[in-house]
Each structure stands twice: as C-alpha cells, then as structure tokens.
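> the amino acid sequence is not available; the structure is as follows:
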C-alpha cells in the first residue's frame, strides 16, 4: 500500500486508539465525532448496539475509567477496501480477557473525517 492508503489507515488507527482510551470512552462529545450516524456493533457478548445505545453505554463500560483496566491493543492492521472505506483488524487485552476485533471506518467528507461505521468483537477462548 502506498500514498493515500497509508495516510488513511494511519488516520483510522489514530481514531480507533482514541475510542479505546479512557478519554475517548468517557467523552460523549469525542465519541459522537468518532461514531458514524449509521454505526452498528456486535459486541463480544453477542449484543447488538446502535449509535445511541453505544453513546449512552460507553462512559460506564470497562476501559472508560482513568483508574480502571485499560484496553491494550496489538497486531493492528488496516486495509483500504475502497476510497473512503478502511477495514481494521486487531486484538485487545482488557483485564485478562482477549478479544479479536474488526472495524470498518468510512469517510464521507473532509469536514466530518473518518468515523466508525461497524465494529465486531469476538472473545478469544483460553488456550
């Protein structure tokens, strides 16, 4: 990958890391900037989320408190699927629990920038 693809993936990785941080999870204003209006998620629990339910829940979910457990991401890679569409895959560790994650980000215009359109988390079973 070269040129615009590299910068698109780098921007999306930066935004994904913001959503994983306590600051990103506890700030509704920041989360509103990062989640697409049509956002959906299938969580590690199997629960389906839409944008409004996620915005309400993020501040009280694990990983939102400065003094609590934090997400530790690893193996984050991204692929540009089409202009304005990036797919990220990675793993997270949070308080001893590992999940495999997949996010699709889209950029509709330069004003709003990259926003998470879809996310899925799948628990990694103990070895």
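Perfect, I can see it now. In this text the structure is predicted, and so the values were computed from the model without any measurement.

> going forward, measure contacts and count neighbours with C-alpha atoms only.
Will do.

> need the contact partners of the lengthiest helix in the chain.
Scanning the chain for the helix with the most residues, using DSSP state H, yields helix 4-20. By CA atoms under 8 Å, 6 or more residues apart in numbering, the residues outside helix 4-20 that reach it are 24-25, 31, 34, 63, 70-71, 76, 78-80, 86, 88, 105, 114.

> for comparison:
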C-alpha cells in the first residue's frame, strides 16, 4: 500500500469512527478525532467549532445506540498534500440523506489524523 492510499484509509477510518454512536456519545473519544481548530458547517447551516461540537455531539442524531445509525456510502478520498486528506461521501440517517465533505489533517505534533473541517448538505427527496 502506498503512502497516499494509507493516509486516505486512515482518514476514512477516523470518519467511520465519528459515525459510531459509542464515539459520538463520548466527549473524550470524539475529542481525539477532532482537530482543535475544527469547524463544521452543518446541513442546517449552523457553524460548529471544536468546543461547541464536543459540548453537543452526544445529543445529536446518530449518537444513541437505541436510535438510527449513520449508513455511509460512496466514500472516497484524495491526498491533497502531505498530512491533508479530503473525503467525500453520503450518509443516510433514518429518512435523511446527506452529502458530506471533510478535510482531515495530521500535524507535525501528532501522528493521529483529525477532522479539521466538515460540510454537510441535506439532499432533498427525489434528488440524484
């Protein structure tokens, strides 16, 4: 496996972990996957920061073992530069389908990949 493929696969593994209800329900586990400079623009248009996301993630849909879970598909990624991966994918959560774009980075201070940026866009019913 070449370095670019390995980096993309590590970012994908992190993305999948963030969809796991056990990780979403744990501030400590989620904090290890989000970059301290994390920013998200959610499907609602709300802007999230590292602190606001960690404060509320456990209450978001997909965070309960008893509730609906994220079903990802069409996940792919590209190495943009050393230590920087861009992922795109879709999810279904209950009846809601969403398209996602995320940027994962690995800093010189850490060997771990962390989500730096995330954008979610809801897909209207019937849209391709």
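Alright, I've got the coordinates. Just so it is clear, the model here is predicted, and its values are computed rather than measured.

> related to what we said a few turns ago, how big's the offset between the longest helix of the first structure and the second structure?
For helix 4-20 of the first structure, the mean distance from the matching residues in the second structure following superposition reads 0.5 Å, by mean CA distance after the TM-score superposition for the first structure.

> mind listing residues that contact the helix or strand that that helix is followed by?
Per DSSP states H and E, the first helix or strand lying C-terminal to helix 4-20 of the first structure is helix 22-26. Helix 22-26 of the first structure is contacted from outside by 18-19, 30-31, 58-61, 63-66, 70, using CA under 8 Å, 6+ apart.

> go on, stretch 47-59 of the first structure?
Residues contacting stretch 47-59 of the first structure (CA under 8 Å, 6+ apart): 25-28, 31-32, 35-43, 64-65.

> now a PyMOL select for only the buried ones of those.
This is how PyMOL selects the buried members of the contacts of stretch 47-59 of the first structure, with burial counted by 16 or more other CA atoms under 10 Å:
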select buried, resi 25+26+28+31+32+35+36+39+40+41+43+64+65
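
> could you list which of the contacts of stretch 47-59 of the first structure belong to strands?
35-42 (DSSP state E).

> the nearest residue to residue 94 of the second structure once chain neighbours are set aside: neighbour count?
Excluding the flanking residues, the one nearest residue 94 of the second structure by CA to CA, 6 or more residues apart in numbering is residue 68, at 5.7 Å. For residue 68 of the second structure, the count of nearby residues is 15 (other CA atoms under 10 Å).

> for residue 68 of the second structure, give me its contacts.
Residue 68 of the second structure touches 61-62, 93-94, counting by CA under 8 Å, 6+ apart.

> wasn't it part of a helix?
No: per DSSP: H, G, I helix; E, B strand; the rest coil, residue 68 of the second structure lies outside any helix segment and is coil.

> can you tell me which of the contacts of helix 22-26 of the first structure are buried?
Buried members of those, counted by 16+ other CA under 10 Å: 18-19, 31, 58-59, 63-65, 70.

> pick out the most distant pair among the residues you listed.
The most widely separated members of those, counting by CA to CA, are 31 and 70 (16.8 Å).

> I figured residue 32 of the second structure hits residue 115, correct?
No: in this structure, residue 32 of the second structure is not within contact of residue 115 by CA atoms under 8 Å, at 9.5 Å.
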